[in-house]
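> 3D model of this:
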Amino acid sequence: MENTTPSSVLTEADLKEKVVQAIKTVYDPEIPVDVYELGLIYEIKIFPVNNVYVLMTLTSPSCPSAESIPVDIEKAIREIEGVAEVSVELTFDPPYSQDMMSEVAKLELGFM
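As a prediction, this is how the structure comes out:
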């Protein structure tokens, strides 16, 4: 029997996985790797009634995409059925470093 549970009753873990998948559709326009694999996402929290909070950074405070990347992430998360509110907060503490990249990103960019 197929699972027909409505998305409004997604478990926190299921919703968090959907949020990660949505974030992985967002790319830094100058780097051919999604922002999640780049290590730009510091924290994802799911609060009651499917409110999503994302704490993120950018590769540099002067990143030319500083305006668009957080907006693109918020848009991608809002498209998930059942999500109520989305809050994306930008921080530069700790500062971004290439060590934050996943192995996938390092391979893609030739760092390994």
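> every contact and neighbour count from this point should use C-alpha atoms.
Fine.
> list the contacts for Lys45?
Applying C-alpha atoms under 8 Å, 6 or more residues apart in numbering to Lys45 gives the contacts Lys16, Val52, Tyr53, Val54.
> what number of residues are in the vicinity of Tyr36?
Tyr36 is flanked by 22 other residues according to other C-alpha atoms under 10 Å.
> ok, now Asp28?
Other residues close to Asp28 by other C-alpha under 10 Å number 19.
> ok, it to Glu81 distance?
Asp28 sits 25 Å away from Glu81, taking C-alpha to C-alpha, to the nearest Å as the criterion.
> just the element for Val20, please.
Val20 belongs to helix 12-23 when elements are defined using DSSP states H and E.
> same for that helix, what does it pack against?
Where contact means 3 or more C-alpha pairs under 8 Å, 6 or more residues apart in numbering; DSSP states H and E, helix 12-23 is packed against strand 41-47, helix 68-78.
> for that helix, the distance to its chain's centre please.
Centroid separation for helix 12-23 versus its chain: 9 Å, with C-alpha atoms, centre = their mean, to the nearest Å.
> compare with the first, here's sequence two:
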Amino acid sequence: MIIEDKAGIKDQVIEKLKTVYDPEIPVDVYELGLIYELHTFPEGIVKVVMTLTAPACPAADQILQDVQAAVASVDDVKEVRVEISFDPPWDREMMSEDAKLELGFF
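A predicted model of the protein is given here:
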């Protein structure tokens, strides 16, 4: 994961991302490892490059809207750009240890 913080709001953005869940999985998108890149800029722009657990994820639109809204709710964020990438494809190894424990993958 790449995290670049030029606006000093990275931690706030991450906390908001941890409130967004894939409706089919009881773990947030950050701990699932769906966030590939997070860039913040002094102008109040935040760019999130993320993936989904599957290219044909039925909840894709909802997850993207939730990520957009969560990041936009951070003070000093004026614009949110969310991009989807499937390179590399997501797999279970991208999850945090906490997420693996929560889902019983140990």
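> Lys18 of the second structure -> the first structure?
Following TM-score structural alignment, the counterpart assigned to Lys18 of the second structure within the first structure is Lys24.
> how many residues are close by the alignment partner in the first structure of Leu52 of the second structure?
Alignment note (TM-score structural alignment): Leu52 of the second structure maps to Leu58 of the first structure. When neighbours are defined as other C-alpha under 10 Å, Leu58 of the first structure has 24 of them.
> residues contacting Leu58 of the first structure?
Leu58 of the first structure makes contact with Leu40, Ala66, Leu90, Phe92, Tyr96, according to C-alpha under 8 Å, 6+ apart.
> one more time with 10 Å, if that's ok
Going by C-alpha atoms under 10 Å, 6 or more residues apart in numbering, Leu58 of the first structure touches 28, 35, 38-41, 64-66, 69-70, 90-92, 95-97.
> residues making contact with stretch 19-26 of the first structure?
Stretch 19-26 of the first structure is contacted from outside by 13-18, 33-38, 41, 44-46, 52-54, 69-80, 83, using C-alpha under 10 Å, 6+ apart.
> emit the ChimeraX select command for whichever of these are buried.
Here is the ChimeraX command that selects the buried residues among these (16 or more other C-alpha atoms under 10 Å):
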select :15,16,18,33,34,35,36,37,38,41,46,52,53,54,69,70,72,73,74,76,77,78,83
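> give me the residue at the spatial middle of the second structure.
Ile35 (3.9 Å; C-alpha atoms, centre = their mean).
> tell me the residue in the first structure aligned with that residue.
Using TM-score structural alignment, the equivalent of Ile35 of the second structure in the first structure is Ile41.
> which residue is the nearest non-sequential neighbour of its match?
Among residues not flanking Ile41 of the first structure along the chain, Met56 sits closest, at 4.4 Å (C-alpha to C-alpha, 6 or more residues apart in numbering).
> these two touch, right, the one you found and Val71?
No: using C-alpha atoms under 10 Å, Met56 of the first structure makes no contact with Val71, being 11.8 Å away.
> hey, what's in contact with both of those two?
Common contacts of Met56 of the first structure and Val71, defined by C-alpha under 10 Å, 6+ apart, comprise Val88.
> quick revisit: quick one: the residue nearest to the centre of the second structure from Phe106 of the second structure, how far?
For Ile35 of the second structure relative to Phe106 of the second structure (C-alpha to C-alpha), the value is 22 Å.
> please report the distance of Pro42 of the second structure from Thr51 of the second structure.
Between Pro42 of the second structure and Thr51 of the second structure the computed distance is 25 Å (C-alpha to C-alpha).
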